[in-house]
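Novice: quick one, structure for this:
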Amino acid sequence: MKNLKIALSLLILICITSCDDFLSEKPDNRTEIDTPEKIKELLVEAYPQMSYFEIAETMSDNVFDSGLATTLVRNEQNYNWEINTEATDIDTQAYYWDACYKAIAHANKALEAIQELGSPASLNPQRGEALIARAYSHYMLVSLWSKRYNPATADSDLGIPYVTKPETELMTKYKRNTVAEVFAFIEKDIEEGLKYVTNDYKEPKFHFNVAASKAFASRFYLVKGNWDKVIELSNDLGSRPVGKLRDFSTYESIGVEDQQLKYGASDVETNLLIVSANTIVGRLYSLNRFNLSGLRRPEIYGGSTNLFNKAYYYNFYSSNGSITLFLPKFYEYFKYSNVTAGIGDPYVAEVLLSNDEFFLNRIEAHVMKGEIDTATEELEYFLATRTPTYNPTTDKLTEAKVVAKFPVIADEYTPFYNMTPVQTSYIKAIAETRRRDFIHEGLRWFDIKRFNIVVEHETSNKPTNTLVKDDNRRALQIPLHASSTGLELNPR
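Specialist: Model prediction:
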């Protein structure tokens, strides 16, 4: 535990550098980034160091009205798919928007500095990292603030501004690219960046190393429907990634705090990219009324939802008598700026990319290519790591079991591409597996968007709020401070 705390503390110190104030400076006053060392330092800031987890999670069907007496304003607004009015507060939509564009600005400045130094081959790893980091932040922005990717409408759907050059004015005005344009830019940056990324870092899990870059690329190509690319990227995992997935059995004998530390630790094999996020996400289980509730937990985690009809490894805890529950994932490190006054900032080591997601992406791609036998074998392997009493002799996954457990419901899953009934059952099984594994982390929201799943949110003494298919609220509204500069709002 001591070593884990030290590692987290070092992560915080690494992320809080002299480059923090770089973007707040008038361009003419900025320090020149004119050495490889300064470029490396700048790239530490090329990652969104705020959290989207609570925003995306609360909009999903993982969250219910728990009946808790109080809640944060933004929690209720996210639950009802509304814009946050606490525009400058931590964990708000605007906070994450700004964090992404700040990260993009650092990536762009690094790329400009590399070019000004003559683009030497020695700086190719930094070039690759900057390109992938730029692509990632833009991908997160378009995934949250735009409609889902659909090639039939992407040429006219509003995307987000794709920024490729450092700002030279304090108040630069931007136009929104279309979703098609944004995806084309992302793909270009990914393809170029993958040529150069490396594992040559003192702390590779805090950078876009090779595996993290491929995992992010697989997420992108899964959304685009490029199944061959997803499989190609994940070939190093193979069909049985022994020792590369999260080993929940090692969490059984340790306390809650140690489980939180372990989940985001850099020495855990599955963790590919970790960021030190300025967030109170670890406190929100007890602060927020709209959360995973004790009464509704069996709907998601009951043994009957397991394809082996057995209990899962996931062990939940509560700080309010099981009104709301949490899976121990987020250890908060509080950095005091004034110990006497009790003033400071909370940070959490958040896992942005993992082998667990990477492997599930691979399985989904096999399904969509019609490789059902391979998908069945790989899905059984994954589920076995989540089922403590799994018996390889008797717990055999079959197509019949998948179809029976996840029957096709008309118009439930409607991606932009066609699926056979068998594919639909498997895709639902994989999406439900991803839903459970990444509880509290927001990934379920992105599946809801790309599969166009209807979500119903119930609130006591109010009519049910239904997010219908293609509902405009599936795209977050542009933050007020961005729209006030002329950026076009999303339709409502």
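
Novice: from here on, just use CA atoms for contacts and neighbour counts.
Specialist: Will do.

Novice: next secondary structure after the lengthiest helix in the chain?
Specialist: Under DSSP state H, the helix in the chain containing the largest number of residues is helix 93-116. In the C-terminal direction, the helix or strand that comes right after helix 93-116 (DSSP states H and E) is helix 124-145.

Novice: centre of the chain to that following helix, how far?
Specialist: 13 Å (CA atoms, centre = their mean, to the nearest Å).

Novice: could you pull out the helices for the stretch 301-450 of the chain?
Specialist: 355-368, 372-384, 399-405, 421-437, 443-450 (DSSP state H, counting those that start in this stretch).

Novice: which residues touch the shortest one?
Specialist: Residues external to helix 399-405 that are found in contact with it (CA atoms under 8 Å, 6 or more residues apart in numbering): Thr305, Leu307, Ile372, Thr376, Val422, Ser425, Tyr426, Ala429.

Novice: now the buried members of these.
Specialist: Buried by 16 or more other CA atoms under 10 Å: Thr305, Leu307, Ile372, Thr376, Val422, Ser425, Tyr426, Ala429, out of those.

Novice: this one as well, want them side by side:
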Amino acid sequence: MNIRINVLILCGCLVSCNSYLDAVPDRSLAILTTLEQYEQLINGDLYAQAPALQELGIDDYYVPFSVWQSKDIRLQNAYIWKADIYDGNSGSGVTQDWNAPYGKIYYCNVVLEGLESLSGSHESAAFREVKGHALFFRAYQHYLLQEVYGQPYRPATANMDLGIPLKYTSLPTERIFRSTVAKTFASIILDSEKALEMLPEDYQAVNKVRASKAAVCAFLSRVYLTMQNYQQSLAYADQCLSYYVQLLDYNQLYPDYRFGYPDNQEVVFSVNASGTSGVFLNTGIFVDSLLYPLYADHDLRKQVFFLQDATTGLPHFKSMYSGDSNPFAGLALDEVYLNRAECRARLGDEDGALADLNELLIHRYETGYYFPLTRESAGNTLQAVLKERRKEMVVRCTRWTDLRRLNQDPALATTLRRSLNGTDYELLPNSPRYTYPIPPKEAAISQLPQNQR
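Specialist: Predicted coordinates:
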């Protein structure tokens, strides 16, 4: 299958951060024999990348027709939720959103298999940390793929719905098939729980492309929220915040502040969506007209996230949370607070939910202009939490997943709409188009059932 990435090509991606592989003329013949070499292989920026296809379909922004027309046909089709984003190209198979995550999973499997063959103690802190990183990275990439190519997690049908192929070995001859959604999530959780046991307790505040217990707990909180398991999501949010608590105070940011790594202390795991440069962060891409009015005048996110276009006066994106033109796809503590607030609200702890919300928002509003929410002022606590989640998690590779789960509740369902050159498009709640098609060539070669759109 196409996800059998050539070792030579992928090792080339690690040149900048892997001295051992730099010294090997034929990288495809590199034989790793020490723990340090496996640590080098797993400690690279290669793992700090994520698919971005889902961001093309979200409702955080809109694109004028002239800008949309200038983009690649797959980007155009994904933006208007076309059933066949590949535009009839049955040979389309080399797509970064599919191949790159499986390439990273391949390397995780190389490391995990190689570690088992090493002599010496498998219980040393160094061994366990390397293995923990590989397990976490594999879980993270499987989850990202699931939220693009797997059907949404629906508790009643998860044992029947189609998830993604799960890769556990580096063997190119391994027979692959699509697991159910339930088995896909079970695998993601199992890898993550094993990683949590193995990673050290100290938080790596500098190297945020490395895993930590805080990062794994933040991830598990997200995973369980996706599954609508609010008790477990809450438990892991609590555990994450027991390891590390840090929110940016937007009052302390200078006027021209741009988010970036490594100075954003909210971030616990830094991953950027790849392959979408120029799609989002330019003056031709505007903030959704329903999103922008949600920000009050003294909500500092309005000036940190956005700028007014000098010609049209319309708001566009000033800075992605990642600090560059690609969306942030990692884990940060603002999300953890929002996860916990939502879970508390759903489980009946309204005071706890509002406490989390107030803790976040006091760091987001201009000093002297934020008045803590109460049950009376908030109204519907869950709705208040979800509104702030909408405002906080802008172009963060979470909106697509949020829509997939929230649309299952008719009271929270959203119909997405776009208009281009006089033509209107819409994406209905629970539409099969919330699951992207597997690249046709990949589906054909590997005999994978295609997602019906």
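
Novice: just to revisit the earlier point, which two among the contacts of helix 399-405 of the first structure are spaced furthest apart?
Specialist: Within the contacts of helix 399-405 of the first structure, two members stand farthest from each other by CA to CA: Thr305 and Ile372, at 20.7 Å.

Novice: mean per-residue distance, the longest helix of the first structure to the second structure?
Specialist: Average distance, helix 93-116 of the first structure versus aligned residues of the second structure after superposition (mean CA distance after the TM-score superposition for the first structure): 1.4 Å.

Novice: to the chain's geometric centre, what's the distance from that helix?
Specialist: The chain centroid and the centroid of helix 93-116 of the first structure are separated by 18 Å, computed with CA atoms, centre = their mean.

Novice: neighbours of the aligned partner of Ala182 of the second structure in the first structure, how many?
Specialist: For Ala182 of the second structure, the aligned position in the first structure is occupied by Ala180, per TM-score structural alignment. Neighbourhood size, Ala180 of the first structure [other CA atoms under 10 Å]: 20.

Novice: and Ala180 of the first structure, how far from Asp471 of the first structure?
Specialist: Using CA to CA, to the nearest Å, Ala180 of the first structure is found at 20 Å from Asp471 of the first structure.

Novice: the aligned residue in the first structure for Asn430 of the second structure: what's it in contact with?
Specialist: Alignment note (TM-score structural alignment): Asn430 of the second structure maps to Asp470 of the first structure. The contact partners of Asp470 of the first structure, by CA under 8 Å, 6+ apart, come to Asn452.

Novice: try Thr398 of the second structure
Specialist: Contact analysis of Thr398 of the second structure by CA under 8 Å, 6+ apart lists Ala329.

Novice: map it across to the first structure for me.
Specialist: Checking with TM-score structural alignment, Thr398 of the second structure has Leu443 as its match.

Novice: where's its match relative to Arg246 of the first structure, distance?
Specialist: From Leu443 of the first structure to Arg246 of the first structure the distance is 17 Å (CA to CA).

Novice: Gly302 of the first structure too?
Specialist: Gly302 of the first structure is 21 Å from Arg246 of the first structure, by CA to CA.

Novice: more crowded one of the two?
Specialist: Neighbour totals were compared for Gly302 of the first structure and Arg246, and Arg246 leads with 20 against 14 (other CA under 10 Å).

Novice: can you tell me the closest non-neighbouring residue to that one?
Specialist: Distance criterion CA to CA, 6 or more residues apart in numbering; nearest residue to Arg246 of the first structure, sequence neighbours excluded, is Thr270 at 5.6 Å.

Novice: show me the contacts for that neighbour.
Specialist: Contacts of Thr270 of the first structure by CA under 8 Å, 6+ apart are Lys244, Leu245, Arg246, Ser354, Asn355, Asp356.

Novice: state the distance from the residue positioned nearest the centre of the second structure to Val271 of the second structure.
Specialist: A centroid search over the second structure (CA atoms, centre = their mean) returns Ala329, at 3.8 Å, as the residue closest to the centre. Look at Ala329 of the second structure and Val271 of the second structure: by CA to CA, they are 5 Å apart.

Novice: which residues are common contacts for the two?
Specialist: Gln49, Ala50.

Novice: quick one: map Phe317 of the second structure onto the first structure.
Specialist: By TM-score structural alignment, Phe317 of the second structure lines up with Phe326.

Novice: over to Ala158 of the second structure?
Specialist: Checking TM-score structural alignment: Ala158 of the second structure goes with Ala154.

Novice: repeat for Leu135 of the second structure
Specialist: Per TM-score structural alignment, Leu135 of the second structure is aligned with Leu131.

Novice: please name the nearest non-neighbouring residue to the aligned residue in the first structure for Glu147 of the second structure.
Specialist: Under the alignment (TM-score structural alignment), Glu147 of the second structure maps onto Ser143 of the first structure. Using CA to CA, 6+ apart and skipping the chain neighbours, the partner closest in space to Ser143 of the first structure is Phe446 (7.3 Å).

Novice: tell me the spacing between the one you found and Ile132 of the first structure.
Specialist: With distances taken as CA to CA, Phe446 of the first structure is found 20 Å from Ile132 of the first structure.

Novice: which one of these two is surrounded by more residues?
Specialist: Ile132 (32 against 18).
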